[in-house]
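Peer 1: I would like to see how this sequence folds:
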Amino acid sequence: MKALLLAATSSLALTGFAMAQTDATDGTATTTDTTTTTIIQDAATDVGDAAAAAGDRIEDAADRAESALDEAVTTDAADVAEDAADRAESVTDEAVTEGADGTVVDTTTTTTTMPDATTPVVPAPMGAPADPAVQPTPDTAPVVAPDVSAPALTADNPGMLGSWLLDRRIWTTNQPSSSAWSDPMLTERPAEWTDIAKVGDIVVDTDGNVLGYVADIGGFLGIGAKQVLLGKDALHFVRIGDDAFFATNFTREELEALPDFDKTTVMQ
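Peer 2: So this is what the prediction gives:
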């Protein structure tokens, strides 16, 4: 920039000098006006000096800007490092404090992250060893099956559902009711036995003990049947192969002579 200004000043001085010289009308050279020349030279000198000073000021301004930039970059880096050191020192001061008796007390708070309620808890696979670090709580303790005194049932010694007993047929041996019941070992139902009724319902007490059976005698498809209440010892369960039914020593005529079952005597 400074070189350009000096070049412009020199050019202006030469132009002024050329303008100071003029040609006469007769073609002869005229004498240069000394005063004019001196004024032009002085002006050129002043312009050159001003240009040089302006160039110096521009160069100085550029140097100051460059220095300021370097200082700003260095200062920012130093400030960042100093801020980081201050933060580290502050965290250390908060984590470790001195007690009243001069002992050092660690006040760092341990944060325990609780599982999110929306996160599903995957149970450990069956047979996996228990984690000794995890102690069971009342909410996660395994549930132990209580002793409900359930009967020991097997395929060879099965129980009977009430629904299975309903509609089970009742056969009479046609023996007098005064005859004692003997549990015969049968492979087939005797020919003299007669189908006379079916089990319509079962009566139990409040403790669940079977008290008796409601027998439906006669009728057609359950219509018009006479209902009588029989004690549990009046019927005997008989099983011959896949056939299962009840048998009794009471004849049809004896059962039909019983009073009708009073439904108001039982809870329904």
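Peer 1: can we go C-alpha only for contacts and neighbour counts from here?
Peer 2: Noted.
Peer 1: which residues touch residue 227?
Peer 2: 214-217, 260-261 (CA atoms under 8 Å, 6 or more residues apart in numbering).
Peer 1: how about the nearest residue to it, chain neighbours excluded?
Peer 2: residue 216 (4.7 Å; CA to CA, 6 or more residues apart in numbering).
Peer 1: which other residues reach the helix or strand where that neighbour lies?
Peer 2: Using DSSP states H and E, residue 216 sits in strand 210-217. Residues from elsewhere that reach strand 210-217, judged by CA under 8 Å, 6+ apart: 196-205, 222, 225-233, 255-256, 261.
Peer 1: separation between the residue nearest to residue 227 and residue 205?
Peer 2: Distance, residue 216 to residue 205, using CA to CA, to the nearest Å: 21 Å.
Peer 1: kindly report the same for residue 51.
Peer 2: Residue 51 is 128 Å from residue 205, by CA to CA.
Peer 1: the more surrounded of these two?
Peer 2: More crowded of residue 51 and residue 205, by other CA atoms under 10 Å: residue 51, with 21 against 11.
Peer 1: could you point out the helix or strand that follows the helix or strand hosting the more buried one?
Peer 2: According to DSSP H and E, residue 51 maps onto helix 34-95. Once the chain leaves helix 34-95, the next helix or strand it forms, by DSSP H and E, is strand 96-98.
Peer 1: next secondary structure element downstream of that next one?
Peer 2: Following strand 96-98 in sequence, per DSSP H and E, is strand 104-106.
Peer 1: need the residues that contact that next one.
Peer 2: 95-99.
Peer 1: just the buried members of those residues?
Peer 2: Among the contacts of strand 104-106, none scores as buried (criterion: 16 or more other CA atoms under 10 Å).
Peer 1: before we move on, the earlier item: give the burial count for the residue nearest to residue 227, as a bare number.
Peer 2: Using other CA under 10 Å, residue 216 is surrounded by 26 other residues.
Peer 1: to compare against the first, here's another:
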Amino acid sequence: MPFLRPALTASLLLAAPGLALADAHASSPFAESTLEYGESYMATTLIGTRIHATEAELTPGMSLPAGTVAEWDDIGEIGDLIIGTDGSLEAVVVDVGGFLGLGEREVAISWDMLRPVYEEDNIQEYFLGVNATEEMMRNAPQVTRVPTE
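Peer 2: Prediction:
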């Protein structure tokens, strides 16, 4: 008797008001999100972002004197993201070296090693810095892409 199923469902909902709706809402895959650069990033913003290396100690959101970043080594730009199956951003793939796209190699930098910093004269523009030396960058292992079958 298929016509009884809607009646049964309706009676269960009336017997426990809000229960089914609360469960459905709690398991929603959607999230409210307010994006504020420097605190959260869109992949489209990260791709192409230049990474600067310095031997100076960096802390997230650090304010730097104007012109500081210009003195750091511009090591390359983010070309890809490595996202874990749990949804966490594990690393960024940085295209380093080369000239006009020739001779570049891909190096992964752990996301937790990058620090968003800004210069005092422009707090709206964050830079991504990494505490690394030129030698560390030269010796960094190249990303190996294993083709899927």
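Peer 1: can you pull the TM-score for these?
Peer 2: After superposition, the two chains reach a TM-score (TM-score structural alignment, normalised by the length of the second structure) of 0.65; 119 aligned residues with a CA RMSD of 2.9 Å.
Peer 1: which residues does the residue nearest to residue 189 of the first structure when sequence neighbours are not counted contact?
Peer 2: The shortest distance from residue 189 of the first structure to any non-neighbouring residue, by CA to CA, 6+ apart, is to residue 240 (7.4 Å). Residue 240 of the first structure is in contact with 186-189, counting by CA under 8 Å, 6+ apart.
Peer 1: could you pull out the strands in the second structure for me?
Peer 2: Taking DSSP state E as the criterion, the second structure carries its strands at 50-54, 62-64, 73-83, 89-96, 105-110, 114-119, 122-131.
Peer 1: in TSV, list those strands along with distance to residue 11 of the second structure.
Peer 2: Output for the strands of the second structure, formatted as TSV (distance: least, CA to CA, whole Å):
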stretch	distance to residue 11 of the second structure
strand 50-54	60
strand 62-64	58
strand 73-83	45
strand 89-96	45
strand 105-110	53
strand 114-119	55
strand 122-131	56
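Peer 1: how about stretch 140-149 of the second structure: buried residues?
Peer 2: Buried, per 16+ other CA under 10 Å, within stretch 140-149 of the second structure: nothing.
Peer 1: hmm, I typed the wrong one, I wanted stretch 190-210 of the first structure.
Peer 2: 194, 196-203.
Peer 1: again, but for stretch 226-239 of the first structure
Peer 2: Quick answer for stretch 226-239 of the first structure (16+ other CA under 10 Å): 226-230, 234-236, 238.
Peer 1: just give me the closest of the contacts of strand 104-106 of the first structure to residue 151 of the first structure.
Peer 2: The closest of the contacts of strand 104-106 of the first structure to residue 151 of the first structure turns out to be residue 95 (CA to CA; 65.7 Å).
Peer 1: what's the distance between the equivalent of residue 127 of the second structure over in the first structure and residue 52 of the first structure?
Peer 2: Using TM-score structural alignment, the equivalent of residue 127 of the second structure in the first structure is residue 245. As judged by CA to CA, residue 245 of the first structure and residue 52 of the first structure stand 135 Å apart.
Peer 1: ok, residue 43 of the first structure next?
Peer 2: Counting by CA to CA - residue 43 of the first structure and residue 52 of the first structure are separated by 14 Å.
Peer 1: more neighbours: which of those two?
Peer 2: More neighbours surround residue 52 than the other of residue 43 of the first structure and residue 52, with 19 against 16 (other CA under 10 Å).
Peer 1: so who does that one touch?
Peer 2: 2, 5-6.
Peer 1: alignment lookup: it to the second structure.
Peer 2: Counting by TM-score structural alignment, residue 52 of the first structure has no partner.
Peer 1: same thing with residue 174 of the first structure?
Peer 2: By TM-score structural alignment, residue 174 of the first structure lines up with residue 55.
Peer 1: tally up the residues packed near its match, please.
Peer 2: 12.
Peer 1: max-length helix in the second structure?
Peer 2: Secondary structure of the second structure per DSSP state H: the longest helix is helix 4-15.
Peer 1: give me the stretch of the second structure that stretch 15-30 of the first structure matches.
Peer 2: Using TM-score structural alignment, stretch 15-30 of the first structure finds no match anywhere in the second structure.
Peer 1: how near is the residue sitting nearest the centre point of the second structure to residue 5 of the second structure?
Peer 2: The residue lying closest to the centre of the second structure (CA atoms, centre = their mean) is residue 89, at 5.2 Å. Counting by CA to CA, the gap from residue 89 of the second structure to residue 5 of the second structure is 45 Å.
Peer 1: also residue 35 of the second structure?
Peer 2: 44 Å.
Peer 1: swap in residue 19 of the second structure?
Peer 2: Distance, residue 19 of the second structure to residue 5 of the second structure, using CA to CA: 18 Å.
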